[in-house]
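Student: Here you go, sequence then predicted model.
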Amino acid sequence: MSLPRILVVDDEPQIQRFLKPALSAAGYEVIEAGTGGEALKAVATRSPDLVILDLGLPDMDGKDVIASLRGWSNVPIIILSARDRESEKVDALDLGADDYIEKPFGIGELTARIRTALRHGNRQDAIPTIVEADGLTIDPLRRRVSRAGGLVHLTPKEYDLLLLLARHAGRVVTHKMLLTSVWGPAHGDDLHYLRVFIGQLRQKIERNPTEPAIVRTEPGVGYRLISDQ
């Protein structure tokens, strides 16, 4: 059985020297690219299972790499960048990146994010059969949400919001994606509206809404549903 193949796209030699042995030790085959052009060619010819992408590349912006890849590939993309502005994260995620980690980073966090992205990479936006999260059960086929056998009553919008997060379980879903998908393009900037609904949803699904374990906030970016899978 072949190892999952990861393409690391970064022009910093020290990052490549660190990541290749660390990821190899974690059970991955690692291939490398130092430019956006090399990255696009490697995805086309080497078929990696996941791409780790820096945004600051010598020949093009990493966001242009994401946009290009998403025109013809669904390969999971994790951004690994020193850019810490919220707008950079939001833009990268809205373009189709699956996750975003800031430099400096811990290898434990990176490998955990890799495992999550690989688990969901083949499913994309398919509706899962059942999602379990901190004792909560989400059953999309029956449109049923329950805890300990008891039905959790959600409004249609609350359910649609939860289902969208469940479809992307483990991944960041941006404010804009949530708003436009659930309420329509005209509501893409209604952040207060979204926060109100997230608060209402947490009151119904979380054991402790003040310390949410299911729907986590990614400050300035969006939300992430943490499932048991």
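Tutor: The structure has been received and is ready for your questions.

Student: can we go C-alpha only for contacts and neighbour counts from here?
Tutor: Will do.

Student: Could I get the contacting residues of residue 166?
Tutor: Counting by C-alpha atoms under 8 Å, 6 or more residues apart in numbering, residue 166 touches 128, 131, 138, 225, 227.

Student: Alongside the first one, take a look at this:
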Amino acid sequence: MLKRRILVIDDETALVESICFNLEREGFQTFSSYNGIDGLEAIQTVKPDLIVLDLMLPGLDGLEICRRVRKSEDIPIIMLTAKESEVDRILGLELGADDYVTKPFSMRELMARVKSVLRRFQVAANGPDVLISGDVSLNKATREVTTRGTDVTLSVKEFDLLAMLMLNSGRVLTREILLDGVWGADFFGEPRTVDVHIRWLREKIEEDPANPKYIHTVRGVGYRFNPPTEQQS
């Protein structure tokens, strides 16, 4: 069985070595880079299954790397940050990071989060592989989405969020349910993370994001994906 490939990008040599050592003990194959520019090149050559990425890096910072990766890749990303600011945390998640760990952290915590993110990234075993509602089509097996006959590029979280909404078409899902289902029960971020990703999702699949046809806000509760029959009523 092929080992999962984990790329660690951080400028603290001792920390990178410790992370890689612990990942290898857990059965992963590891690769490392110590600045943003080398890290971006390594992403293209290594083709990792997951990236552990420091926020503050020489050359290119973690947020810029996250931006560039998300333009073309759906690789899960765990951000490492020494900053306590919630803005930095949410910004990282807005850009497509799948989780974050605040320094200093225990290796046990990081290993648990790596495994959790990789599990969440797997195609859900339950439900049909292809979901179709109106002119929106989502293929869980290939992680492809089309709307009005055009391919749409979604980040990992945007795809998982849309899949959860479509699987529960017509039902109102609270922010807490969406956080638990998409980000996992061990996610400790802000509920507004859901709002940010809903906004990004609407911009990509709705003809008029300001007047959404599919993803409706239920004020004070959460969100609902409207099937075509409800849209016409």
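Tutor: Perfect, thanks for sending it. Just so we're clear, the structure is a prediction, and the values are computed from it rather than from any experiment.

Student: Just to be sure, which of the contacts of residue 166 of the first structure are found in strands?
Tutor: Among the contacts of residue 166 of the first structure, the members found in strands (DSSP state E) are 131, 138, 225.

Student: Identify, from those residues, the entry nearest to residue 68 of the first structure.
Tutor: Checking these against residue 68 of the first structure by C-alpha to C-alpha gives residue 225 as the nearest, at 27.4 Å.

Student: Would you mind checking which of the ones in strands among the contacts of residue 166 of the first structure is nearest to residue 36 of the first structure?
Tutor: residue 225 (30.8 Å).

Student: Map that closest one onto the second structure.
Tutor: Under the alignment by TM-score structural alignment, residue 225 of the first structure pairs with no residue in the second structure.

Student: Spit out the contact partners of residue 225 of the first structure.
Tutor: Applying C-alpha under 8 Å, 6+ apart, we find residue 225 of the first structure in contact with 165, 166, 168, 169, 170, 171, 172, 214, 215, 216.

Student: what about 7 Å?
Tutor: 165, 166, 169, 170, 214, 215, 216 (C-alpha atoms under 7 Å, 6 or more residues apart in numbering).

Student: Find the residue closest to it in space, skipping its chain neighbours.
Tutor: Of all residues not flanking residue 225 of the first structure in the chain, residue 215 sits nearest, at 4.6 Å (C-alpha to C-alpha, 6 or more residues apart in numbering).

Student: Out of the contacts of residue 225 of the first structure, which is nearest to residue 39 of the first structure?
Tutor: Relative to residue 39 of the first structure, the closest of these is residue 170; by C-alpha to C-alpha it sits at 25.0 Å.

Student: Am I right that residue 158 of the second structure is in contact with residue 196?
Tutor: No - counting by C-alpha atoms under 7 Å, residue 196 is not a contact partner of residue 158 of the second structure; they are 10.0 Å apart.

Student: Of the two, which one has the most company?
Tutor: residue 158 (22 against 15; other C-alpha atoms under 10 Å).

Student: Toward the C-terminus, what is the element adjacent to the helix or strand encompassing that one?
Tutor: Using DSSP states H and E, residue 158 of the second structure sits within helix 156-167. Going down the chain from helix 156-167 of the second structure, the next helix or strand is strand 172-174, by DSSP H and E.
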